[in-house]
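*Asks:* Dropping the sequence and predicted coords here.
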Amino acid sequence: MDLPVDAAIPHVLAALAPEGGRCVLQAPPGAGKTTRVPLALLGTLPEGRILMLEPRRLAVRAAAARMAETLGEEVGRTVGYGMRGERKVSCATRIEVVTEGLLTRHLQSDPALEDVACLVFDEFHERSLDADLGLALALEAAGALRPDLRLLVMSATLDAEPVAALIGARTVTSEGRAFPVETRYRTHPRRTGERRGDPRAIAALTREALAEERGSALVFLPGEREIRACAAALEGCGAEVMPLYGAMPLAAQRRAVAPAKGRKVVLATSIAETSLTIEGVRVVVDAGLARRARFDPGTGMGRLVTEAASRAEADQRRGRAGRTGPGVCFRDWTRAEEGAMPPFAPPEIATADLAALALTLAEWGSDALPFLDPPDEGRLEAARDLLRALGALNGRSVTPHGRAMAALPLHPRLAHMLIRAPGSAHLAALLSERDPLREAGVDLEVRLRRWGDPAMAPVRREAKRLERLRPAAAPPPLVPDGDASPSGHPGRPSAPSSGGALSLAFPDRIGLRRKGDEARWLLSGGRGATMRGDEALAGERMIVAADLDGAGREARVRRAMTVSEAEVRALHPVAVVRLCEWDRRAGRVVAAEREMLGAVVLAERGWDAPPDALARAAFEGVRALGLPGTKAVRLLRARAAAAGRDLSDEALLADPEWLLPWLGEVRDAGAIRALDIRPALEARLGWEGMRALDAAAPPAFATPLGRKVPIDYGGEVPGIEVRLQELFGVAEHPRVGGAPLRVTLLSPAGRPLQVTTDLPGFWAGEYAEVRKEMRGRYPKHPWPEDPAGAEPTVRAKRRG
C-alpha cells in the first residue's frame, strides 16, 4: 500500500547518498516514516547496520515487527531490536531498532560506531534527554572519528530548521495522509473548583462521544491513576475499556493496540501520541494534560507534575482520530483556552535530573558538546555535586568508580549502591522499575517481604539481570558487627541491611526525626520531609527516603526504609563540627560540638568556646534583635548623622568589630537589650572624631544663664526648647554648624509659645502680641517691652 512518505523517500536517499550525508525529515503522523524509510535505506547503503532510535519500548517492538512483516521475516533476522534487558538480533540483522538510551552506552564502548552505517533518530520532536545527548555525542563522534557516518533525524511536529542547522543537514518535508478530523471544544468555561481533565468528566465526555460517533475511542489522560479512575467511571459504557501506559506488561500493551472485534476505548498516556496506530479508532478524547518530570536542583529532588499539554501535543493526539478514516476529536477545553497553551513541550534536558548526563559527559571527557539546547550550567553543577558525593567524580574528572557506575544501566545513585552493597540488586530493580505494589504504602521493606508475589515478577527478573551485571570486584562497604540482622529475602546478604544499602544511593536523604508527635524528619541534605501518621514508618527515628515529592515546604515521602544510626555512622562520613552561634528560637548564644551527617545533628555536647567566638555569636544576636538604644545613644547617633558621620543601623550591623570588646559577658536577649552601646560608639568615633563631632554638632546649647539645653538632632534641622525669659538679652539667633537652630520658646509653665529660626525678628515683631497675652496669664513673670535689652531669668518678679 502506498504511503505519503514514499514520495519523499528519493529525496531522503539523495541527501544520505554521500558519505557523511545528513537529512532532517519532517513527516506528520501516519505518513509511514518509521517503517518505510529504514527499509528504503537498506538497498542504498554500503555494508553496515542502520541503528534507529525510538523513545519508547512499545514503539521499538512495534516498529521492528512491522518492518519484519513487510519483509516476510521473523523479527531478529534482517530487522531486530534492542532495549534494556532484551535484545533480538542475529548476524544477519541490518536494521536494529533500539531505545534511545542504548545509543549512549554503545558510543561509550565504541565511539567510532564501527559497524553502523547510518543513525536514525525517530520521533525526535519528543526531545527526550537521551535523544538530545545521543545526537550530540553522535555529532562529536562523526566529527572526530567517523566522517562517513550518515545521520537522519525524523520528526512529526518539530521545527526542523534549528536541527538542520545544528547537524548541517538538508530538510525534506513529507505530506501526510490524514483523514479529516472534526475538532469539538467545550462550549462553556469550567466552573469554580472544576479542574481540567477530571477523570469522571472525561468519562462522561467519552460516553457522549461513543453515543454520537462510530468506531473505537482513544482517550488521552496524564497518568495511570487517572486512567484507573476513568476506567471505573466507564464501566458499562458498551465498549471494551483497555488501559495503555508504560508500566503495563508487554502482553497487555499489545492487546490494547491490537485490532478488536467490537468497539473499544483505549485509555492512554502520551505513549499513544506517536509511533503507534490503533486500528478502528475514529474518536479521540483529550483531557489536555501531560505529566512531566521536573527536577529542583535547590532541593535535589525530582517530582512528576501534571500540567497543560502543548498545542503540538494536542495536534498529535487529534491526528490519531484520522489515521485510518475520518474522525472526531473532543477537547476538554474551550477554544479561548487554547491560546494559553504552550506551543511545544519543554525539552527534557531543561527540566529533568541531569546526574546521568553529567556522568556521561565526564566519561566522554568534554562538556562542550553540540546540544540543540545546552543544559543549564547551574543544574549541571548540582548534578556534579551529587556525583562527587557518590565518589564518581574527582573535580570534573571521572574516577574508576564513576566509570564502573556509568557502565551500568541505572541512575548513578542506584549504580553506586549496586557496586558498593553486595546483594542490593533487588533494591536497585525495585527502584528502577515502576512500583508494582503501590497500595503497600511507604515502606519498601513491605515489598521485599512480598518478593514472591506475581506482581513482583518484572522486578525479580530485573534484579537477576542487574546481579549479573554487577562488577565482581566491587569493594564491600564497612558495617558494624551485629548491627544489620539477616533479612531472609532471596539473594540478600545479612550486611549491609536494606536500609543501609539504600542510604548509599541516597546519602542526602537520610532523615532524623524531628521533635514532636508528627511524622517529620530533617534530611541530611537540609530539606524537611513528612509522611502520613498511619504509615508503618511514621514512628521511626531514622529513615532513608528513596522517593520524594519535592513540592511544598516539606517533601512528602513516597517510598523509604528505616536504618539504624550505627549503620549510618559506619557507611557515611560523620563530621565533628564546633560552632558558636546565636540561637534565634532560644534567644541566646549556643556553643556546642556536634557530630553532623550533612544537615543532621547525630550528637551534641557543650563546648567551651573562645571569647572572640562568643562575642561574635552575641553580635549575631544584636543583628537579630536590633541595636539597643538609650536616649543618650539616640542623641549621639543623631548628632553623628547631622555631622555627616555614618552611625546608621546598616553601617553598624555590617561591621561587628566596633562592638565585640563590649560583648564579653553578653549571652542572651536580656543582656543585649540592657547593653549601653554609647561607649562603643564613642570608641568607634575616637577622640579626634568626638572632638570634631562636638564642634560640628555640639550636644547642647548654653543659655545666657549657663544652663545647657540638649539639642535635638532628630528633625529636619537641629532644635532646642527653652523658656522665653531665659533668652532675654540674646540679640543674635543661636546657630550650630553655621545653620540657625530651630528654637521652640516655652511659657513659664513649659508650654510652646512660638517656634522661630529668627530670634531678633521675633523680638521686633510677634513678641509684642505674645507679651500682651502672656502678661495677663503670667503676671508674676517679667515681660519687658525691650526683650533684646533685658536680663535673662528663669525666676518670677520680686514682690514689691
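*Replies:* Okay, I see it. Numbers count the residues shown, from 1 in each chain.
*Asks:* going forward, measure contacts between C-alpha atoms and count neighbours the same way
*Replies:* OK.
*Asks:* Residue 723: what's it in contact with?
*Replies:* For residue 723, the contacting residues are 745, 746, 747, 748, 750, 794, taking CA atoms under 8 Å, 6 or more residues apart in numbering as the criterion.
*Asks:* Which of those residues fall in strands?
*Replies:* The subset of the contacts of residue 723 located in strands under the criterion DSSP state E comprises 745, 746.
*Asks:* Residue 732: what's its closest spatial neighbour, skipping adjacent residues?
*Replies:* Distances taken as CA to CA, 6 or more residues apart in numbering place residue 760 nearest to residue 732, at 6.3 Å, with adjacent residues excluded.
*Asks:* which element is that neighbour on?
*Replies:* Assigned by DSSP states H and E, residue 760 belongs to helix 759-764.
*Asks:* And the contacts of the helix or strand just after that helix?
*Replies:* From helix 759-764 onward toward the C-terminus, using DSSP H and E, the following helix or strand is helix 767-777. Helix 767-777 is contacted from outside by 753, 781, 783, 785, using CA under 8 Å, 6+ apart.
*Asks:* Of those residues, which is the most crowded?
*Replies:* residue 783 (21 neighbours; other CA atoms under 10 Å).
*Asks:* Is it in a helix, a strand, or coil?
*Replies:* When states are read from DSSP: H, G, I helix; E, B strand; the rest coil, the local structure at residue 783 comes out as coil.
*Asks:* who touches it in this structure?
*Replies:* By CA under 8 Å, 6+ apart, residue 783 lies in contact with 725, 771, 774, 775.
*Asks:* Any figure for the gap between the third one and residue 129?
*Replies:* What it means is residue 774. Shown here: residue 774 relative to residue 129, a distance of 90 Å by CA to CA, to the nearest Å.
*Asks:* Structure two is appended below for comparative analysis:
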Amino acid sequence: MKSRQTVDTALPVVQCLPQLREALRQRGCAVLVAPPGAGKTTIVPLALLDEPWLEGRKLLLLEPRRLAARAAARHMAAKLGEPVGQTVGYRMRLETKVGPSTRIEVVTEGVLTRMLQADPGLEQAGAILFDEYHERSLHADLGLALALQARELLRPELRLIAMSATLEAEPVAALLGDAPVIRSEGRVYPVETIYAPPAGQERLEVSAAALLVRALHEQPQGDLLVFLPGVAELRRTAAQLQRRLEHAGASVRLLHGNLPLEEQDAALQPDPQGKRKIVLATSIAESSLTVEGVRTVVDCGWMRVSRFSPRTGMSRLETVPVSQASADQRRGRAGRVAPGACYRLWSEAGHDRLPAAGEPEIRQSDLAPLALELAQWGAADASELKWLDPPPPAALRQAGELLLRLGALDADHRITAHGRRMAELGGHPRLAHMVLRAVDAGLGPEACLLAALLGERDPLRREGGGRPEADLRLRFEALLGRIPPGHDLDPSAAARIRRTAGQWRRAGRVQAHASVAVPRDGGPKNRDGGDLLSDGGAMQQDGGAISRDASDSSDQSDPSLCGALLAHAYPDRIAQRRGTGRYVLSGGRGAALAELQALSSAPYLVVVELDDKGEESRIDLAAPLDQGRLERELADEMEQAVHVNWNRARHAVEAREQLRLGALVLRERAAHHIDADVRLGALLSGIREEGLQLLPWTRPLRQLQQRLCFMHASDPPAWPDASDEALLGELELWLGPFAAGMRSAAELQRVQLREALESRLSWQERRQLEELAPTHVQVPSGSRIPVDYGDPAAPVLAVRLQELFGLRDTPRIGGGRIALTLHLLSPAQRPMQVTRDLRSFWAEAYFEVKKDLKGRYPKHYWPDNPLEAPPTRRVKPRGS
C-alpha cells in the first residue's frame, strides 16, 4: 500500500505507531497525545490504511477548521503523489472533494454529524480520528457522543481515536472505556520565551507591530507568525507594519478562515521571492496547520470566542485572554523545524494568572443546533449519550423552546418533518428555517443571500473607519452592487458571501424534496434536478408565508424583504419603537441604536445582533419591518385576546382587546363585553396591588377587624385570621360575593364591608364575639369605654382614673381569661399610669400619682381611699 511508502520515519509520531496499532487491534479505542510538529494529523491516517480490521473501509479524520481540513488533505495527497479527491479527499459543509477510490476523508465537524445522522452505523467507515480534540468544540463533543453510542449499539468494531497536543488525556480515556493513552515525545526544538508587556495603554495593533519589529531584528532567521484575536486586528496591524517595514525586505500575509483559498495558500507556503514572511493569523493557526519556515512567534495573548447568554437568548463575540494551554500551543509553532523564540505581549506574572485551559464550547454556546441534532438522532434526553461535559440543562431547555417555536419540534419535543428538513439543510436552525420558509414562498435567492451574509463577517466598511450603521439592508444592497455613499465593500468578504449563498441555494434545492440521497461523490442532487431556489415568479401565500407585496419588483432582489425574511429566523427578536432610536424587544428587554440613523424612526425592527450589555443593549445589526408585514409574517406567533387589568392611575378595572407578540402590544382597543369572573378577578388584583385601603373602612369596622384578630390570637384553630395579609390572601372568599359587578375604587365604596367581614363567621361565632371581645366595657362611673384591640395580644382600655374609684380588680375579657391593659388617664385625658393589675396600683402607686394629680388639678376630687370613694365623670362627685 502507498501508506507504507509515504510515512516520514523522521517524524516523532512514527515511534508510537506500533503502540497505537496494538491498542486499536485489542481495545478499539485510543488517546494519542503528541506535541505540535509530531506528525499525528497526516502520518497516523496514512499509517493505518493497511490495518486488517479496516477491511477496505474509510478512515474519517475530523478537523475542527475548514482551512486545516483542506491543508491536511492536500498534504497527505501530495505524499501519495495524487491530487485531492483520489485516495485522500475532504468533505465540509457545502464543499466536497472525494471520489470512488477515496479511503481517507478529512471532514469538518458538522459534516461528521450529518454522516452519523444519515447512517448511524457509519458502515463505510472503519475508524474516526478526532484531531485537536483539546479544542472541545460543540460539534466535536457531539460527534464523539454520537459515535460512542453508534459503537455501543450498532458497530462495536468501529475504532475511535482522540488526538491532541495539549489534551488532558485521562478523562477522555475514561469516556472511551478506559482506552490506552499513547504519548509521543515529539521532536521539540528549544524555544526561548520572551515576555514583553506593553509600556502603556496603546492600542493592541500598535503594541503588536512594535513587538513584531523588535522580534524581526532580534531573530535574524526564519519567518514570523503573529497571533491576533480577529480580522480587524489583523488588518490594523498590517497597516501599522507597512509604515514601519518599508525597507525591511519582508512580506506580510494574513491568515484567517474567511480568506480565499489562494490567499490561504500564500500564507502557508514560503515566500516565492525568498523574502522573510510575516504571517498575521487568528487562532486558526494555533493547531493542525503548518506554516512553513516559522521560527519566531509573536503572541498578543487574546482570542475571539462566541459566548451565549441564556438570559437574552443571544450569542456575542468576546475578546478574552488565551489560556495557558493555548499559549503553549502557539509557542510550539516556533520550535517545529529549528530552535526558535516566542515573544509574549504580557508579563510572566500575568501568564500565571491565565486560565489553565479554555472553556469547552458546550458550556458557553447557543445549543439550538445541538438540540436539533439530538432530536434528529432520537435522543429524548441528552443524558442518553456519554459526554465529557454534558450540555447545561437550562441552555438546552431554552434551545428546545426555540426549536418548538420554529416548528422543528412538536409539543412532545419530537422532531417534525420540517425539523428534519432544517437539520438536513445544515446551518443554524434559525437560518435553515428562514431559507425553507422562503423557498416555499418563491424567495429562496434573497433568503440564501441573507443566510450567507449573517454567517460571515460584516462586508461593509465606512470610509475613514468607524462602525457602519446597523441597517442590514445596506449590506444586502451593497452585495447587489448598490454600495451606499461613504462606504466600501470588502471584496474578499463579498466574494465569500456570494459563494456561500450559492452553496445555500444548491443545498436548498436538495431539501425541497422529501427524499434526497447524497451520492458517494458528495454532489448534491435531487431526483428531478429542478432548481427551486432559482429566480422566478413570486408566490403569495396565506398563513404567514413570506411574500412580495404587489408593488415589489419581481425581477430583482428587494432589500425591503430583509425584515420579512429575518422575522422568520428571529421571531423572538422583534423590537418595537418606544422613542427615537430606543426599542423594546418582544421578550421585554430594552435595546437602543448607538446613534441617530435611518433606522431610528422605524416602528419595528428585527434585531439580529445585540451587544448584550447593561439594561438597554446596543443594537448592532437589524432590519426594519412595517406592522402590516409583521402581522402577516408572524401570524402564528400572535396572541389576540382581551386583557383585563387594574389601572392604578384610574383606580379601576380596564379591559383592552390586544394583539400581542410576546411583550409587545401591536394593536389594542377598548373591550366592552367582559366576563364577570374575569372582571372581578382584575378588581381583586387591584385591591391586592394597592391595599385594603380601597375599601370603605370606618373606625367601628377597623375595630371589628381587630376584635377578630384578637380572637384568632387567643384561639387560632377556632377563629379565622383577619389580619390585612390574611384578608388580602382570601379576597375571593369573603369579599368576592359582595364586590360582584363592581369595577372601580369608587364603586367599592358601596360594599357592605361589615357583612363581608362577618360572613366568615357562623351565627354562634358572631354571638361569641360580642361576649368574648366586647366593643365597650362599662366602668364604675357608668361610662361605656371602647376597647382598643390594635394589639391583639394586649387589648387596651383607656379610661380616666376617677371613673374607676371603687373598682378593686382589672376588667377582663375573653371569658375572663385576658386582663385588659389599663391606660389610666388624667382629667385632661393624658396617660398617667399603665397597668394590668389595678389592685396593686391602688395599694402601691396611687398615692404617689395622687400627689402629682392633686397639684396639677386641685379642683378635682382625689380621695385618700379610692376603693371607698364614689367614681365620677365630673370634677367632683355629685353632692360633694
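*Replies:* Sure, I can see it. Keep in mind that what you see is a predicted model, and the values were worked out from it rather than measured.
*Asks:* Let me have the contacts of residue 723 of structure 1 in JSON lines, extended by distance to residue 612 of structure 1 and neighbour count.
*Replies:* Formatted as JSON lines, the entries for these read as follows, by distance: CA to CA, whole Å; neighbours: other CA atoms under 10 Å:
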{"residue": "745", "distance to residue 612 of structure 1": "50", "neighbour count": "22"}
{"residue": "746", "distance to residue 612 of structure 1": "51", "neighbour count": "18"}
{"residue": "747", "distance to residue 612 of structure 1": "54", "neighbour count": "18"}
{"residue": "748", "distance to residue 612 of structure 1": "54", "neighbour count": "21"}
{"residue": "750", "distance to residue 612 of structure 1": "50", "neighbour count": "12"}
{"residue": "794", "distance to residue 612 of structure 1": "53", "neighbour count": "14"}
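*Asks:* Save the contacts of residue 723 of structure 1 as JSON lines, and put in distance to residue 46 of structure 1 too.
*Replies:* As requested, the contacts of residue 723 of structure 1 are exported to JSON lines (distance: CA to CA, whole Å):
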{"residue": "745", "distance to residue 46 of structure 1": "108"}
{"residue": "746", "distance to residue 46 of structure 1": "109"}
{"residue": "747", "distance to residue 46 of structure 1": "112"}
{"residue": "748", "distance to residue 46 of structure 1": "115"}
{"residue": "750", "distance to residue 46 of structure 1": "110"}
{"residue": "794", "distance to residue 46 of structure 1": "117"}
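*Asks:* Helices of the stretch 501-650 of structure 2, residue ranges please.
*Replies:* Ranges of helices in the stretch 501-650 of structure 2, per DSSP state H, counting those that start in this stretch, are 561-569, 627-633.
*Asks:* Now tabulate the ones you listed in CSV and tack on mean neighbour count and distance to residue 144 of structure 2.
*Replies:* Listed next are these as CSV, based on neighbours: other CA atoms under 10 Å; distance: least, CA to CA, whole Å:
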stretch, mean neighbour count, distance to residue 144 of structure 2
helix 561-569, 26, 29
helix 627-633, 18, 39
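*Asks:* So among the contacts of residue 783 of structure 1, which ones count as buried?
*Replies:* When neighbours are counted using 16 or more other CA atoms under 10 Å, those contain these buried positions: 725, 771, 774.
*Asks:* What helix or strand is residue 293 of structure 1 located in?
*Replies:* Mapping residue 293 of structure 1 onto the secondary structure by DSSP H and E places it in strand 289-296.
*Asks:* in stretch 608-621 of structure 2, what's buried?
*Replies:* For stretch 608-621 of structure 2, burial by neighbour count (16+ other CA under 10 Å) applies to 608, 609, 610, 611, 612, 616, 617, 618, 619, 620, 621.
*Asks:* now swap in stretch 525-532 of structure 1 and tell me
*Replies:* Of the residues in stretch 525-532 of structure 1, those with enough neighbours to count as buried (16+ other CA under 10 Å) are 525, 527, 528, 529, 530, 531, 532.
*Asks:* dump the residue contacts of the second one.
*Replies:* Going back to what we said before, that points to residue 527 of structure 1. 299, 554, 555.
*Asks:* Then the fifth one?
*Replies:* The contact partners of residue 530 of structure 1, taken as CA under 8 Å, 6+ apart, are 519, 520, 521, 554, 555, 556, 557.
*Asks:* if we can go back for a sec, average offset between the helix holding residue 760 of structure 1 and structure 2?
*Replies:* On superposition with structure 2, the average gap between helix 759-764 of structure 1 and its aligned counterparts reaches 1.2 Å (mean CA distance after the TM-score superposition for structure 1).
*Asks:* What residues in structure 2 pair up with that helix?
*Replies:* Here helix 759-764 of structure 1 aligns to structure 2 at residues 838-843, judged by TM-score structural alignment.
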